[in-house]
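[1] Got a predicted structure here, sequence first:
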Amino acid sequence: MMGSLALWAYLLASRLADPLAPILLRRRLARGKELRARLPERLGHAAIARPGGRLVWLHGASVGEGLSMLPLIAAMRRADPAVAVLVTTGTVTSARQMAKALPEGALHQFAPVDAAGAVRRFLDHWRPDLAIWVESEFWPRLMIETGRRDIPMMLVNARVSARSAARWERIGGMARRLVGLFERIVTQDAPTRARLIAMGADPARVREGGNLKMLADPPGADADTLAALRAALAGRPVWLAASTHAPEEEAVLVAHRAMAPRIPGLVTILAPRHPERGDELRGWLAAEGVQAASRSAGEMPAPEINVYLADTLGEMGLWLRLAPVAFVGGSLADMGGHNPFEPAALDVAILHGPHVANFAPAYGALTAAGGARVVADAGTLAAEASRLLTDPDARAAQTAAARAVLSQARPDADALAAEALALIGRAA
């Protein structure tokens, strides 16, 4: 009863929210969270015409979800080249990334805010033949309105943490109504399958299918820039702290200082999860007396540089090709951890902290097989990074184990595409 009441209250609020939505968006614009020219999309006013024929709409939260869609989009286009694809996400960064990454036949728009008028305008214009949600980006008004129009709905790459499941449990009726809208659910792992069934999903409609992020191509790197950075480093030992959050940078610096006397010429590449923190981190490094250079400032890692601040967007492929060892952030700080598949694909030895709920099955399998190592603090980070940097055989064994684990768990994008297209009578 409480869950049904919660859904009723939410839908009422979303109906009353239309006059407030422009105010909210202007505030987000002032904080750099929206693009002025594309604000109408957030209110359901499409910027481009709907393509003719069948249209599959995929929706995800941000960059990670958007990039994970790419193998599925490619598989759907192989199965049915006539099908058009619409991708919606909700962040500025994802919009920019999708503009570069989407193939021919696929379009990007910002998702509408979850207000009744915006959602209805969006659906009136695009009239999708199939709606695919990615991971766990649930917007009740958008989902309910899609279901009311008899648009088949599918949830792929689904992930529900224990914490999220506990929150949904408090409003069980709402959860049952929303998960019941999906005709098919494909989860990243067995625990998510169990949690979704407990939330009210029909077990016959839910299967485990692996993590689509395993299928993404490793991030690329400009060959000339990579060569210039390698020349500047001149063979110095390098390790990477990738996608870090505060206060992980402090642990990385402590680890660097512990390692440097034992590994002459050591360079730490520090790549914060949010590059806009670059100014903050430059000031902090200067206050700590660290000889640092910044990628966003166009600086190179000269011989006197100890820490290279990789504070740009979309260049992780450079850093992973320069460093044979990487600490993957968001895992000492309790942020749920970040993607281990990119370093594994490029034979980079992985270190991570204990907080990896976002990729728990992957990290669990990697760690159990010796394909990744858990560190608890700056001291163990320094010890493990030093060991891997100075022992090529240990490093090779770890990266080989990681590749083996991931090759066994790769999902089948073509089978998933066929399953999706079958919902609109277009099975490959």
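    Nice, I can see it.
[2] contacts and neighbour counts: CA atoms only from here.
    Will do.
[3] which residues are in contact with stretch 283-302?
    Stretch 283-302 has contacts (CA atoms under 8 Å, 6 or more residues apart in numbering) with 229, 232-233, 278, 282, 304-312.
[4] got the end-to-end distance for it?
    19 Å (CA to CA, to the nearest Å).
[5] If you count neighbours, what's buried in it?
    Judged by neighbour count (16 or more other CA atoms under 10 Å), stretch 283-302 contains these buried residues: 285, 292, 293, 294, 295, 300, 301, 302.
[6] re earlier: just the buried residues from the contacts of stretch 283-302, in PyMOL please.
    To isolate the buried members of those in PyMOL, using 16+ other CA under 10 Å:
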select buried, resi 229+233+278+282+305+306+307+308+309+310+311+312
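[7] quick check, nearest of the contacts of stretch 283-302 to residue 99?
    residue 312 (17.6 Å; CA to CA).
[8] got another, please set it beside the one above:
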Amino acid sequence: MNRTLLNAALSVYDLGWKAALPLLRFNHRLKDGWEQRTLSGGLPAPAHLWIQAASGGEAYLAWAVLKELVPLPNETLRVLVTTNTRQGHEILTNAAREIHSTRKGIAVQPWYFPFDSPGLMRRTVRHVRPSAALILETEIWPGFLSACRESGVHVLLANGRMTSKSLGGYLAWPGLFRALGPERIMAVSETDARRFGTLFGRERVWVMPNIKFDRMAGAGPLARKDNPLREIIPDRTNFVVFGSVRKQEKIEVAKIAAALMRYKTGTVIGLFPRHMHHMPLWEKAMNEVGVTWTLRSALKGAASPGTVVLWDTFGELVPAYGLAKTAFVGGSLARLGGQNFLEPLTCGVTPVIGPHWKNFAWVGREIVESGLALEAEDAEHALNLLIEVLEKTPPRSEVASRAKAYIRDRQGGAKATAKQVADFLNKV
């Protein structure tokens, strides 16, 4: 793409941002950090490295990378870490606090990612003067990339993921993105690498371990005596968790719950909706299949045998996995991409999932082939698999040990990313 056409495209993009900013002022999600997003409250301090982590998930990845960064030989390594969301900012603030208390030679500054107006980004990059920038997952912002290119900043995209839908959108103007693309791209799978290669050229792309495996290094089952739900779920109860279930699969899930209750009388099911505001829909679904249910908030003691507990309190899914004999993990019977089935595994529980888990394809098909997770073809198959595990539940310690070994064999993404960052910084 020639420079004249690139400049024209960026000028139009800049005008779009200028027109949008007055309207964005009324978006309640963007009120947090508005002065940093618009630079109206000043600019971040100069830094050697700029890390962009879009939201909470990417912020945790940034935290893992920060732990692996190597300080500079003769001065403090200054790192600017930015995010687009309040949750991301809170996580990065906690990460900065931990790094400052445990590591020497690294200074971390959390900040909201400025709006991607080329004018704003040019001003920010020129002031911060980073030698290198690290983008986590799929953050392809033309204003940011253009400003980095103009200032000679080496850009690395790591833990890269790209859906076919996203690729189709970027290919609407491939010349623009190829001209501004990162210098190096580290994708989490061969499929993602092929998609990035189609957009940016395969010579820039290679495959890395997913940093999410690094984040799970310390995960493991919680002893029953330390589990906050131990009084609600008595020992030896046939307790089954339906985790992060979605409204699009409520009919199938309700039928599984009813059939499981008939087959295994006395079972207690803990049903955790992915979205709490859909609780009335789950109450209606339980009534329609004729099962006894109660709200978690209404429990005063142990859950009665033969009851579905509709979990209407936050933060208790992982402790519930720690007491379960098996679990169905939702978002996988409907075409929704699946939810996190590694959580029950690290708690020592064999999870059953539906056929639709593309959001977690990075975990690897080997997780199913090894029998660590059980993949159901449909709702009836999921029911049969849950019954099988209930009738012959493997020891929690054995499942947790195998899960830990699986995760350990796939760690190293944060260290690999930090090494590439060091290579970029050493170029200067």
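    On my side now, so go ahead. Keep in mind the model is a prediction, meaning the values are calculated, not measured.
[9] Could you get me the TM-score between them?
    Once superposed, chain against chain, the TM-score is 0.82 (TM-score structural alignment, normalised by the length of the first structure); 416 aligned residues with a CA RMSD of 3.7 Å.
[10] What about the buried residues of stretch 283-302 of the first structure, which are in strands?
    Counting by DSSP state E, these place 292, 293, 294 in strands.
[11] okay, these in JSON lines with distance to residue 352 of the first structure next?
    Formatted as JSON lines, these follow (distance: CA to CA, whole Å):
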{"residue": "292", "distance to residue 352 of the first structure": "24"}
{"residue": "293", "distance to residue 352 of the first structure": "25"}
{"residue": "294", "distance to residue 352 of the first structure": "24"}
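[12] ok, so of the residues you listed, who is nearest residue 412 of the first structure?
    Using CA to CA, those come closest to residue 412 of the first structure at residue 294, 40.1 Å.
[13] And the strands in the stretch 51-200 of the second structure?
    77-83, 106-112, 132-136, 154-160, 184-187 (DSSP state E, counting those that start in this stretch).
[14] which helices and strands does the first one pack with?
    The elements that strand 77-83 of the second structure packs onto, with contact taken as 3 or more CA pairs under 8 Å, 6 or more residues apart in numbering; DSSP states H and E, are strand 49-52, helix 86-102, strand 106-112.
[15] What count of nearby residues applies to the residue lying closest to residue 278 of the second structure once chain neighbours are set aside?
    Nearest in space to residue 278 of the second structure, with sequence neighbours left out and distances taken as CA to CA, 6 or more residues apart in numbering, is residue 247 at 7.1 Å. Residue 247 of the second structure: 20 surrounding residues under other CA atoms under 10 Å.
[16] Residue 247 of the second structure touches residue 280, doesn't it?
    No - Residue 247 of the second structure sits out of contact with residue 280 when judged by CA atoms under 8 Å, with a separation of 10.5 Å.
[17] once aligned to the first structure, how far is the strand or helix carrying residue 242 of the second structure on average?
    When elements are assigned from DSSP states H and E, residue 242 of the second structure belongs to strand 239-245. Superposed on the first structure, strand 239-245 of the second structure shows a mean distance to its aligned partners of 2.4 Å (mean CA distance after the TM-score superposition for the first structure).
[18] Which residues does that strand contact?
    So strand 239-245 of the second structure is contacted by 233, 253, 267-275, 317, 320-321, 323-331, 339 (CA under 8 Å, 6+ apart).
[19] 6 Å - rerun?
    Identification of contacts with strand 239-245 of the second structure by CA atoms under 6 Å, 6 or more residues apart in numbering yields 267-274, 324-331.
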